[in-house]
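*Asks:* sharing a model prediction with you, sequence too.
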Amino acid sequence: MLSVLKYCFGLKRADKGGERNMKRIILGIPLLVAVLVFFPVRSFAAMPRSATLATHAVGGLYNALGTGIGTVISRYTPTTVRVQPFAGPPAWLPSMDKGETDMGILTSADAITSYKGIIIYKRPHTGTRILISGGRIYLGFYVRSDSDIKSVSELKGRRVPTDFPGIPIARLSSTATLASSGLSYNDIVKVPVSDLAAGGSAFLEGRLDAGWDAVGSPRVIEANSRFRGGVRFLPTDSGPEATKRMGDIYPGSYTALVAGGSATGVVKDTYLMTNDIYLVATKFMSDDVAYEIVKILWERNEDLGPLHPGLKEWTRDRMANPSVFIPYHPGAVKFLKEKGVWSKEMDALQARLLAD
């Protein structure tokens, strides 16, 4: 741009006589107009110097996703994103309600239960808005590949991680998966653990017959490298009655088929508990800032996948999701409408969610 200005307005050096300068200005005006039209200067005036993005603890999938998203935002906007790890959403949602936490990584199950103030949440957290709907998280029990356990129903009488006081949603999701196969805590040998990291350690130490975690979690990858033959996820019952039992305990969850070989521990096509994952923001974030964040994640979408395998599903076609459980941010709605991916169905869903 600077070189164009120099050419157009004779900024390199004074020419002999004014005629040549005048000619250059006249000839250069169309060139300058073309540059401004086809290469507009982007204004980030609304963007703050820094922003926070809350995730689960370091070492888990959500933290890795948040770090990747924060990297893209920081790289292509003036805003430096600081990823803040917590034990789980119950620790940071109260601050998002006050506008003190800017963004966060939230599953569909956490979204619906926190927004309504049900199950593990003592009160509603209604200060959360979706920026984009991203990929999915697949959750399940995993065992050593040489284990004789072939399905979730065969965990009866086996040592399984329980309690998870540091991340209550893990207790909820794991008990829902047990319920889908007709089991409860009364049918297993309970091994209390504080959180997912402690559960991963207990599995590595041989104190568990099955671990509980997300597909793609660093803990599963570590276990796969530590044991000869690796580990494999157990299939979850996907029938209609099983799915209902799962949803009754863990709203916002469903089963989906994960392709064999697509991730560590998924050795064949396997049905697993599934949640959608959202990038959310406080409702106090300005519309302009929300708009710019969604815009940069749309424009630089191809940059996400190489940062973590879990971000490969965070594609443009999933950003406007007709199955979400909480409202979108108005700034996100504006951008998604401009791109033609926000439908009348989405308008109706947004209105219903805001009215609830």
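*Replies:* In hand now; what should we look at?
*Asks:* CA only for contacts and neighbour counts going forward, please
*Replies:* OK.
*Asks:* and the next helix or strand past the helix ranked longest in the chain?
*Replies:* When the chain is parsed with DSSP state H, its longest helix is helix 18-38. Remark: after helix 18-38, the chain's next helix or strand is strand 50-55, criterion DSSP states H and E.
*Asks:* what does that next one rub up against?
*Replies:* Identification of contacts with strand 50-55 by Cα atoms under 8 Å, 6 or more residues apart in numbering yields 62-63, 66, 70, 79-86, 88-89, 92, 101-106.
*Asks:* go on, stretch 306-325?
*Replies:* Outside stretch 306-325, the residues that touch it by Cα under 8 Å, 6+ apart are 61, 64-65, 68, 108, 111-112, 132-136, 216, 252, 298, 301, 304-305, 336, 341-342, 345-346, 349, 353.
*Asks:* second structure for comparison follows:
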Amino acid sequence: MFQKLSIIAGLALMPASAVLADDVKLPSTIAVTAADVGGTSYNQAIAIGKALQDAYGVSLRVVGTGNPQAKVAPVREGRMPFSIAGSDVFFAFEGVDDYASPDWGPQDLRAVSLVGGDNCLTYIVAGDAGIETMADFKGKRIPWVVGSSPLQANAKAMLAFGGLTIDDVTLVEMPSYGAAIDAMINGQVDGVTTVSTGGLVEKAVAGPRGLKYIPYPHDDAEGWARMREVNPHFAKRVATQAAGGLKEPLECIGVPYPDVITYSEDDDLVYNFTRALIDQVDVYSKADPSTAGFAADKQMFEWTVPYHEASIKAYREAGVWTDELDAHNDALLARAAVLADAWATTEDIRGDADFQAKWMKIRAEALQAAGMPAYFE
């Protein structure tokens, strides 16, 4: 079951007349987590917040965080209703990597918005690093963001595309994604995994080393197979948007970003927040074009995390949710139930030193018994 939201200061509903706009009803203040100040999801949240303020009189309080679990934890604990997170929510939903710990396990979270778009996930590399393809990373320096299993997994997956592993590169530990971007600008590392748009990437474009975007050719079947062995949620995308511009469309990686998630049982709040994101997209995308992917018809509905039922209602009303999507979402809900049942059997071993290995075995066996792929074995 979803965790019930705590009643916190600032989230009491205002009188309906104060926040009515096209029948959307929202609290006077909504708190969300996002990336570091200046990061893509932080900037997008600021643009969205301005639109919500103008349309509904709502204050969107954006809390910037330095690592993925710090984004999810306040939402899991009921201190905030939403997180504007990244692909880490896939790992959280599955209960793997940093979430394969007694304090976490598979998370019963739900998607509000899985943002599509014309940008992509790729490696940006310094213009003077001598890197044109992923195979060229051999012997180069890459940032290793401490505590960020998604960023670490992204690096491993992209290296795998080029036939490399982390043993083929020099890992430079970094405290956050923002620090990793600064490290590339300052010459401490040679490249960073990132979305191709956003304020920090713009910062790198303007830096003294310049940057290039690494392609992931869609006809390289072996490269894609190696990459998906590490990150099965990676999809093919052709990007036309990138900081500094692209000379031609870039074949690269598509994942929903950002991923707005919740644990809330407050259907009215989730429905109205989803409606607001849909209804105001033409407004906030003028302030930040990278937010255009929040539109109802750009959602990555067939991804690996289930949508909240109240959000589905909003997308159905927008005319973009189908019966086929019901089947996909139901399959993900069934997977969540298998994961939850498997997790419930671990109570007696959560203090064991080898807990992670034991959990991953239990998890894989439960999924396989249910006829579902285990992904991480």
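*Replies:* That came through fine. These numbers were taken from a predicted model, which means no experiment stands behind them.
*Asks:* hang on, the earlier thing: mind listing what's buried in the longest helix of the first structure?
*Replies:* Within helix 18-38 of the first structure, the residues scored as buried using 16 or more other Cα atoms under 10 Å are 21, 25, 28, 32.
*Asks:* run a quick neighbour tally on the alignment partner in the second structure of residue 323 of the first structure.
*Replies:* Matched by TM-score structural alignment, residue 323 of the first structure corresponds to residue 302 in the second structure. Residue 302 of the second structure: 14 surrounding residues under other Cα atoms under 10 Å.
*Asks:* and stretch 68-81 of the first structure, how far from the chain's centre?
*Replies:* 15 Å (Cα atoms, centre = their mean, to the nearest Å).
*Asks:* still on that earlier bit, can you give me the distance of the match of residue 323 of the first structure to residue 48 of the second structure?
*Replies:* Using Cα to Cα, to the nearest Å, residue 302 of the second structure is found at 24 Å from residue 48 of the second structure.
*Asks:* buried only: go through the contacts of stretch 306-325 of the first structure for me.
*Replies:* Buried members of those, counted by 16+ other Cα under 10 Å: 61, 64-65, 68, 108, 111-112, 132-136, 216, 252, 298, 301, 304-305, 336, 341-342, 346, 349.
*Asks:* out of these, which sit inside strands?
*Replies:* Counted as lying in strands by DSSP state E, out of these, are 132-136.
*Asks:* in stretch 305-322 of the second structure, what's buried?
*Replies:* Buried, per 16+ other Cα under 10 Å, within stretch 305-322 of the second structure: 305-315, 321.
*Asks:* where do the helices sit along the second structure?
*Replies:* Remark: helices assigned in the second structure by DSSP H are 16-19, 40-56, 68-76, 88-94, 149-161, 177-185, 199-205, 221-230, 267-279, 281-287, 309-317, 323-344, 355-369.
*Asks:* of those, flag the one that's most buried.
*Replies:* helix 88-94 (a mean of 24; mean count of other Cα atoms under 10 Å).
*Asks:* how far does that helix sit from the chain's center?
*Replies:* Here the centre of helix 88-94 of the second structure is set off from its chain's centre by 9 Å, with Cα atoms, centre = their mean.
*Asks:* and that helix, which stretch of the first structure?
*Replies:* Going by TM-score structural alignment, helix 88-94 of the second structure lines up with residues 110-116 of the first structure.
*Asks:* which residues does that stretch contact?
*Replies:* Residues outside stretch 110-116 of the first structure that contact it (Cα under 8 Å, 6+ apart) are 89, 119-121, 123-126, 128, 169, 251-252, 325-326.
*Asks:* now that stretch on the second structure. Mean distance?
*Replies:* In the superposition with the second structure, the average deviation recorded for stretch 110-116 of the first structure is 1.5 Å (mean Cα distance after the TM-score superposition for the first structure).
*Asks:* which residue lines up with residue 287 of the second structure in the first structure?
*Replies:* Aligned counterpart of residue 287 of the second structure in the first structure: residue 307 (TM-score structural alignment).
*Asks:* spit out the contact partners of whichever residue in the first structure pairs up with residue 193 of the second structure.
*Replies:* Aligned by TM-score structural alignment, residue 193 of the second structure pairs with residue 212 of the first structure. Contact criterion Cα under 8 Å, 6+ apart gives 139-142, 161, 174, 196, 199-200 as the residues in contact with residue 212 of the first structure.
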